[in-house]
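Colleague: Need the 3D shape of this:
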Amino acid sequence: MDRPAVPTYILRGHDAPIHALRFYSRNAYLASGDSEGWLIIWSLATKRPVAVWKGHEGAVMCIRHWTHKRLVSHGRDHKLRVWQVQDEDLADLTTNLPGDKSSVDRREPWLLHSISVNALNFCAFSMCSELPGRTSRPETEAQLVASPNGLDSGGIDIFQLPSERRVSQIASAQDSPTGMVMAVSIFHDNAKSRLLVVSGYEDGRVMVHVRTGNFDKEGGWQKVTSSKLRPGSQPILSLEISPSRDYFITSGVDSWIAKYPLDLPDGMAGESRETDRSSSIKTKHAGQQGLSIRSDGKIFATAGWDARIRVYSTRTMKELAVLQWHQQGCYATSFADLDLEANDLAAPTEYTGSDLSTQSNEILARPTALDIIKRKREEKARSIHWLAAGGKDGKISLWNIY
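Modeller: Model prediction:
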């Protein structure tokens, strides 16, 4: 009989339930946020915090990264904040944990931007580059941020960073009320040069809106598809777009998990389609949220109110593993990125026998044995297929699976 899987590591630092997790900087770090507004950056090499600060006056709902040097956090205090977290800055930040009262003056990362956004819907933001594709200098790329509208509970606002301006809005469906927006994702369809927003609602419905051209041109968003799994569906809790951008998966308050194709019509004309072409499974486990899809698109994970982390196949939608360690409900999951380029995981520095650089004729410091060991440890940690999970107990479990 196979032994049940156990976490490789447990990260202990938060004193409150964890609602947000994010690997970033080529898997060198894991960022976490809790219900009291605390943010912690963990080193995956040492499994210790390298920065701890209170970023919000309410619960942290979501964390995303904007290049390897910036983190974006969304709090229940109705603020979306962009923090500068360069490696050279982390050494000067406070590492005292939230429960440590001895540190009076906590040094926090430089706050680059702060936008007032809606947080009443329990719906986290989503972001993507303003322009399709990637430039050679991603740190200069403007970003689009999608979040629920402050007055129209079924509407969606689109902001631009770094200007912090609202550049567009998707109004709620007046002819068929959906309730509040519960989950949203914004991304580009690069093949067809258009911007898409996928949203999940309180009545269990999902919608896809499309826009072509920039925001200075006339014309707006068009709803191209709307789908409801079945009558009486419960609210959507999480929604994730596949890395290939050809489908998305949702989970909700009920026990259903659904996969929807994104094969949308080319044109913008015509009426939207009311369809249900989803492939769905009834898991018999209500309250699965924090859904995340691994970067290779093969598996996805959910965090369950029953304290279980479940891993599924994206192709067959079959349950592959149930990870049990937490004693209380789980709220968030995150996968490490598997799509690292070869130069992202360069070999550890080795001494070649020459102390002179052929390019600059400067004397190079010979790496010590400790330096080489440290480098190898960092590269090993970054290459592991991590799955992180957090929940009500304030602890983060790290699993090395598949």
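Colleague: Please count neighbours and contacts with C-alpha atoms only from this point.
Modeller: OK.
Colleague: Mind jotting down where the helices sit in the protein?
Modeller: Here the chain has its helices, by DSSP state H, at 87-90, 369-383.
Colleague: Give me the number of neighbouring residues for residue 262.
Modeller: As a burial measure, residue 262 scores 16 neighbours (other CA atoms under 10 Å).
Colleague: That one is in contact with residue 245, isn't it?
Modeller: Yes. Using CA atoms under 8 Å, residue 262 is in contact with residue 245, at 7.3 Å.
Colleague: what's the neighbour count on the nearest residue to residue 153 once chain neighbours are set aside?
Modeller: Among residues not flanking residue 153 along the chain, residue 180 sits closest, at 4.9 Å (CA to CA, 6 or more residues apart in numbering). Neighbour count for residue 180, taken as other CA under 10 Å: 23.
Colleague: one more to put side by side:
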Amino acid sequence: MSRPAPSPIYTLRGAGGPLNTLHFSCHGGDTPILFSGSGKGVIHIWNLNSRRAEKIVEGHSGSSVIWLSTLQSTDALISQGRDMQVCLWDLREGRNEVVDNVWTGSVGFCQCSLLETGPGNNLLAFAGQQTEEIRIIELPSKSPVCTLVPDTKLGMVMCIKLWQPDSGSRPLLLAGYEDGSLLLWDVTQRSKLSQAKAHPEPVMCLTFDTKRLRGISGSSEKKLSSWILDRQDNLQLQDCVTLVNPGVSQLCIREDGKLLASAGWDHRVRVFSWKKLRPLAVLQYHTDMVLSVAFSDHQDPKQRLLAAGSKDQRISLWSIYNEGADTG
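Modeller: Alright, predicted model coming up:
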């Protein structure tokens, strides 16, 4: 390690349940916001200036909230719960109402993936009712786009990432499955482009750098597996990162492509340089499994934060490697 590990700059308490998902919204307005979703079905909207919950909403009948995002063009919140519902919220001007919802039929833990395709238009991908299927719909119309099912048995779909290459208009989707496989799908053609066996255990999480066409995935084992897409859209396995302890809940790459953070089952957050996967810091604060990590989207790099949510019902916020740090 190049320097001693820092302490959290502050913590947020009062979520009342395990913190499954975190999502920042700091790029617009005067108030930076952090959304959190708990295992008790509650969404907290944290004001990062006052460091308090500005609003608390419940919309999943007490079922665990497993994913949160915001629709950039409308500033609407979208949430996914284990009640098999995806809810669209209007939170403007003091409102807190569900204005639309989508029934997924999935009882698993696979988080949705959202892709903005134009002003006011989005694609939403989610695990479907059948074990291996991924469904993609348009929002706000909820029109079906396609259903993707592998032609061989790979087990349950565990994690997905919908994205759009800079070079073309066709959306692509990366998916991790229960047997440890990664698949790249062409959404428009409804076809599999490539496949790789990244792990011997189920793929618990993945993240993908769309600028560098490089991704990384984690499982219950003691390693992270990195991979790239070549010019023929083939998935190619690259380096592995060996971890001290097994189990990763979530992975997140900072927007500038310099840092990777992992949420560990061993109660720790690990920070790596994304370029060389060199370990930079081990962040120790939580007393139970870390379930979620997220980097903030502050426009000013000096204000960027890393948030971690844990089964211990607390959120830690960290300011690390923001200015002039050697993260190569």
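Colleague: thinking again about what came up before, ranking the helices of the first structure by burial, who's on top?
Modeller: Of all the helices of the first structure, helix 369-383 has the most neighbours on average by mean count of other CA atoms under 10 Å, namely a mean of 16.
Colleague: wait, what's in contact with the equivalent of residue 110 of the first structure over in the second structure?
Modeller: Matched to the second structure by TM-score structural alignment, residue 110 of the first structure sits across from residue 97. The contact partners of residue 97 of the second structure, taken as CA atoms under 8 Å, 6 or more residues apart in numbering, are 89, 90, 91.
Colleague: ok, 6 Å please
Modeller: By CA atoms under 6 Å, 6 or more residues apart in numbering, the contact set of residue 97 of the second structure is 89, 90.
Colleague: And it, how far from residue 44 of the second structure?
Modeller: Computed as CA to CA, to the nearest Å, the residue 97 of the second structure to residue 44 of the second structure distance reads 14 Å.
Colleague: neighbours of residue 261 of the second structure, just the number please.
Modeller: Residue 261 of the second structure: 28 surrounding residues under other CA under 10 Å.
Colleague: err, residue 318 of the second structure, not the other one
Modeller: Here the number of neighbours of residue 318 of the second structure (other CA under 10 Å) works out to 18.
Colleague: Aligned counterpart of residue 239 of the first structure in the second structure, please.
Modeller: Using TM-score structural alignment, the partner of residue 239 of the first structure in the second structure is residue 206.
Colleague: Might you report the residue contacts of the spatially closest residue to its match that is not a sequence neighbour?
Modeller: In this structure, residue 206 of the second structure finds its nearest non-sequential neighbour in residue 217, 4.1 Å apart by CA to CA, 6+ apart. Contact analysis of residue 217 of the second structure by CA under 6 Å, 6+ apart lists 205, 206, 224, 225.
Colleague: isn't the first one right next to residue 216, touching?
Modeller: No. Between residue 205 of the second structure and residue 216 there is no contact under CA atoms under 6 Å: 8.6 Å.
Colleague: which neighbours do these two share?
Modeller: Residues touching both residue 205 of the second structure and residue 216 by CA under 6 Å, 6+ apart: none at all.
Colleague: What segments of the stretch 101-250 of the second structure are strands?
Modeller: If DSSP state E, counting those that start in this stretch is used as the criterion, the strands of the stretch 101-250 of the second structure fall at 113-118, 121-127, 134-139, 144-148, 157-163, 172-177, 181-186, 191-197, 205-209, 214-218, 223-229, 235-242, 248-253.
Colleague: so how many other residues sit close to residue 274 of the first structure?
Modeller: Residues within reach of residue 274 of the first structure, counting by other CA under 10 Å, total 12.
Colleague: surely it meets residue 226?
Modeller: Yes. Assessed by CA under 6 Å, residue 274 of the first structure is found in contact with residue 226 at 5.0 Å.
Colleague: Find the nearest non-adjacent residue to residue 266 of the first structure, please.
Modeller: With CA to CA, 6+ apart, the residue lying closest to residue 266 of the first structure is residue 192, at 7.5 Å.
Colleague: what do we get in the second structure for the one you found?
Modeller: Matched to the second structure by TM-score structural alignment, residue 192 of the first structure sits across from residue 168.
Colleague: again with residue 317 of the first structure
Modeller: Match for residue 317 of the first structure (TM-score structural alignment): residue 277.
Colleague: Same question for residue 157 of the first structure.
Modeller: Match for residue 157 of the first structure (TM-score structural alignment): residue 135.
Colleague: Give me the nearest residue to that match, chain neighbours excluded.
Modeller: residue 147 (4.5 Å).
Colleague: roughly how far apart are that neighbour and residue 37 of the second structure?
Modeller: Counting by CA to CA - residue 147 of the second structure and residue 37 of the second structure are separated by 27 Å.
Colleague: between these two, which one's more packed in?
Modeller: Taking neighbours as other CA under 10 Å, residue 147 of the second structure and residue 37 compare with residue 37 leading, 29 against 16.
Colleague: now the equivalent of that one over in the first structure: how far from residue 246 of the first structure?
Modeller: Under the alignment (TM-score structural alignment), residue 37 of the second structure maps onto residue 33 of the first structure. From residue 33 of the first structure across to residue 246 of the first structure, the span is 30 Å (CA to CA).
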